[in-house]
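Undergrad: just a sequence and a predicted model for now, questions to come.
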Amino acid sequence: MKAIVHDRYGPPDVLRFQEVDKPVPAGHEVLVRVRAAAVNARDWHFMRGDPYLARAAFGLRAPKVRIRGTDFAGVVEAVGGDVTRFRAGDEVYGEVEGAFAEYVSVPDDLVERKPANLSFEQAAAIPLAGNTALMGLRDEARVQPGQRVLINGASGGVGTFAVQLAKSFGAHVTAVCSPRNAELVRSLGADHVVDYTREDFTRAGQRYDVVFDLVGNRSLADLRRALTPAGTLVLSGGGVSEGGSLVGPIGLVVKGRLLARFVRHRVTTLEAVPSAANLATLRELAEAGTLTPVIDRSHPLSETAEAIRYVEQEHARAKVVLTA
């Protein structure tokens, strides 16, 4: 099969579209013929080994995982002997390492049936970003009807889902984004839009019950200034960080965990863990029309390097997908 492979860290040019062995599903795995995959910020972080501190997990000298990508949607081709939830021909989606390939073998607890009303491209856009938004707002922030929620980075992959989910939870949503994306986030349900090129939301005087930070470029003091006295700050890394390429967003997350012990605000750092249960929830929301993926552009799998370059340079809004 064809896959996107890299054996060293670096710019998108290190990625190669080449022939590799087709995976064979183990007992609790499902073999999926990938029809579409989605690019996430983590893909270029892994590709570059950035931040350097994370190479302790990525692989010190070279990537431990050679095939990039996590989000996919496709059709089940075969199942392991212990799998009972799926059979050949089922349309599914999920999140697992190695998704930038024609086939991927996935543990059955990381895959779920695809939303029936969505294309493969739309479904592939959901898993990582949708799960991050869901866990950040539902599990960490515990958003309640009537609360004021600010989403910093509202036009990105996670942000576009977060705006929709916060509205579905009954919140009043303020979206922070660039002026070119203002109409997009309004169309997704944002009640108010802050143009970060003209206004600093941390100094505008408005206070929020929840600040969901998806950018990582503001200090904790700034972010807390925008909270009500009993407000919640949810930190979810981001592509930019005050820590730079050595520690990246890890620095802000560590500071957040330390600070949480000493302040009255609730400060929480999000670790979005893939699960079939959350994929099922996201599928139900999509089928109900509550959640609609936004796709900026699509590329064939062979053009993955160009797709990642586009995302890395921060021109993308919402999701960029690959078709296999």
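TA: Nice, thanks for sending it over.
Undergrad: could you use CA atoms for every contact and neighbour count after this?
TA: Fine.
Undergrad: how about the nearest residue to the residue nearest the centre of the chain, chain neighbours excluded?
TA: Among the residues of the chain, the one closest to the centroid is A129, at 2.7 Å (CA atoms, centre = their mean). Excluding its sequence neighbours, the residue lying closest to A129 (CA to CA, 6 or more residues apart in numbering) is V158, at 4.4 Å.
Undergrad: dropping in the other structure now:
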Amino acid sequence: AGTVEAVGKNVTQFKPGDEVFGGRGGAFAEYVCPRASRAVALKPANITFEQAASVNIAGITALQALRDKGNVQPGQKVLINGASGGVGTFAVQIAKSFGAEVTGVCSTRNIDLVRSLGADHVIDYTKEDFAKGAERYDVILDNVPNHSLSECRRILNPNGKYVMIGGGGPNDSRWIGPFGRVINTMLLSPFVSQKMGMMMADANQKDLTVLGDMMQSGKVKPVIDRTYKLSEVPAAIAYVEQGHARGKVVITVE
């Protein structure tokens, strides 16, 4: 996220001085040069640059997973495993904006955070295994694949949808690691009534604008765990790799 310094001669939708957000590779930099038609949108006035910078991949992943893969409808029961993470914090809010009944799975220290984002129910995974519960869900968004596909299918309604973010999980193949779970998901889906799929986000201007509108209206508010200076990128990466960030970690350029 930042301020437009210059635009190409054929660019009409942006001008120097515009506050924008979006993403592309190489974003740990003072300047980037994206295509105007791709993943760039005007930043809502009611959010900070730090908040806007956190949206691109995590927000789009949550939006597309719930809307396109999960086809979440009002009144449906949605379980979000990893509800306090980068994608999860967006997913809880987006699912609620779709009118879903949301259950978030997180650790004890994140219960209040997940509730504050709008979750109707919160499961503390340090005290309860959601996969062994009696509840059945229409959509499972699995940000932390720490349960087998069969365990997740057990708590999914007969025509429910399971959406995996990333890969990995128990019983990973010795030879192909997390790709084994991805392959199993793809192979299983055609043979069961439940839809089993994985999510690969497509960063695009249209969905950034959708998220911008959600933030402008107050339906979605990015959650920032920590900010680091550009000179502290190694420390930021090390913190994220611990796997316990609450929301997003952002790099600031001064």
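TA: All right, it came through fine. Please read all numbers here as calculations on a predicted model, not as lab measurements.
Undergrad: TM-score for the pair, please.
TA: The TM-score (TM-score structural alignment, normalised by the length of structure 2) is 0.95; 251 aligned residues with a CA RMSD of 1.4 Å.
Undergrad: ok so, going back, so how far is Q147 of structure 1 from the residue nearest to the centre of structure 1?
TA: For A129 of structure 1, the distance to Q147 of structure 1 (CA to CA, to the nearest Å) stands at 22 Å.
Undergrad: structure 2: which residue goes with the residue nearest to the centre of structure 1?
TA: In structure 2, the residue paired with A129 of structure 1 is A58, using TM-score structural alignment.
Undergrad: how about R85 of structure 1?
TA: Alignment note: R85 of structure 1 maps to Q13 in structure 2; criterion TM-score structural alignment.
Undergrad: residue range for stretch 110-124 of structure 2 in structure 1?
TA: By TM-score structural alignment, stretch 110-124 of structure 2 lines up with residues 181-195 in structure 1.
Undergrad: next: stretch 156-166 of structure 2.
TA: Residues 227-237 of structure 1 are where stretch 156-166 of structure 2 lands when matched by TM-score structural alignment.
Undergrad: now do the helices in structure 1.
TA: 41-48, 55-58, 120-124, 127-134, 157-168, 182-187, 220-225, 244-247, 250-259, 276-287, 304-312 (DSSP state H).
Undergrad: make TSV out of the ones you listed and add distance to V194 of structure 1.
TA: Listed next are these as TSV, based on distance: least, CA to CA, whole Å:
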stretch	distance to V194 of structure 1
helix 41-48	23
helix 55-58	36
helix 120-124	27
helix 127-134	19
helix 157-168	13
helix 182-187	8
helix 220-225	15
helix 244-247	26
helix 250-259	23
helix 276-287	27
helix 304-312	22
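Undergrad: E95 of structure 1 is nearest to which of those?
TA: Comparing those by their distance to E95 of structure 1 (CA to CA), the top pick is helix 127-134, with 5.9 Å.
Undergrad: ok, now how distant is the counterpart of A27 of structure 2 in structure 1 from G74 of structure 1?
TA: Aligning on TM-score structural alignment places A27 of structure 2 opposite A99 in structure 1. As for A99 of structure 1, its distance to G74 of structure 1 is 10 Å (criterion: CA to CA).
Undergrad: what of V267 of structure 1?
TA: Taken as CA to CA, the span from V267 of structure 1 to G74 of structure 1 is 38 Å.
Undergrad: check S219 of structure 1 too.
TA: Taking CA to CA, one finds S219 of structure 1 at 40 Å from G74 of structure 1.
Undergrad: look at these two and report which has more neighbours.
TA: More neighbours surround G74 than the other of S219 of structure 1 and G74, with 29 against 13 (other CA atoms under 10 Å).
Undergrad: can you name the residues of structure 2 that the lengthiest strand in structure 1 overlays?
TA: Using DSSP state E to define each element, structure 1 has its longest strand at strand 29-39. Aligned by TM-score structural alignment, strand 29-39 of structure 1 falls on no residue of structure 2.
Undergrad: over to stretch 142-160 of structure 1?
TA: Mapping stretch 142-160 of structure 1 onto structure 2 (TM-score structural alignment) gives residues 71-89.
Undergrad: likewise stretch 292-308 of structure 1?
TA: Aligned using TM-score structural alignment, stretch 292-308 of structure 1 spans residues 221-237 in structure 2.
Undergrad: what's the residue nearest to A129 of structure 1 in contact with, if anything?
TA: A129, G130, T132, A133, L214, A318 (CA atoms under 8 Å, 6 or more residues apart in numbering).
Undergrad: same question, F72 of structure 1
TA: 34-38, 93-95, 99, 123-125, 127.
Undergrad: before we move on, back to that, the residue nearest to the centre of structure 1 contacts A154, correct?
TA: No - using CA atoms under 8 Å as the test, A129 of structure 1 is too far from A154 to be in contact (11.9 Å).
Undergrad: all strands for the stretch 101-250 of structure 1, in order.
TA: Remark: strands assigned in the stretch 101-250 of structure 1 by DSSP state E, counting those that start in this stretch are 103-107, 111-113, 148-152, 172-177, 192-195, 208-213, 227-235.
Undergrad: turn these into a markdown table, columns for distance to S298 of structure 1.
TA: Below are the strands of the stretch 101-250 of structure 1 laid out as a markdown table (distance: least, CA to CA, whole Å):
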| stretch | distance to S298 of structure 1 |
| --- | --- |
| strand 103-107 | 19 |
| strand 111-113 | 22 |
| strand 148-152 | 25 |
| strand 172-177 | 22 |
| strand 192-195 | 27 |
| strand 208-213 | 27 |
| strand 227-235 | 29 |
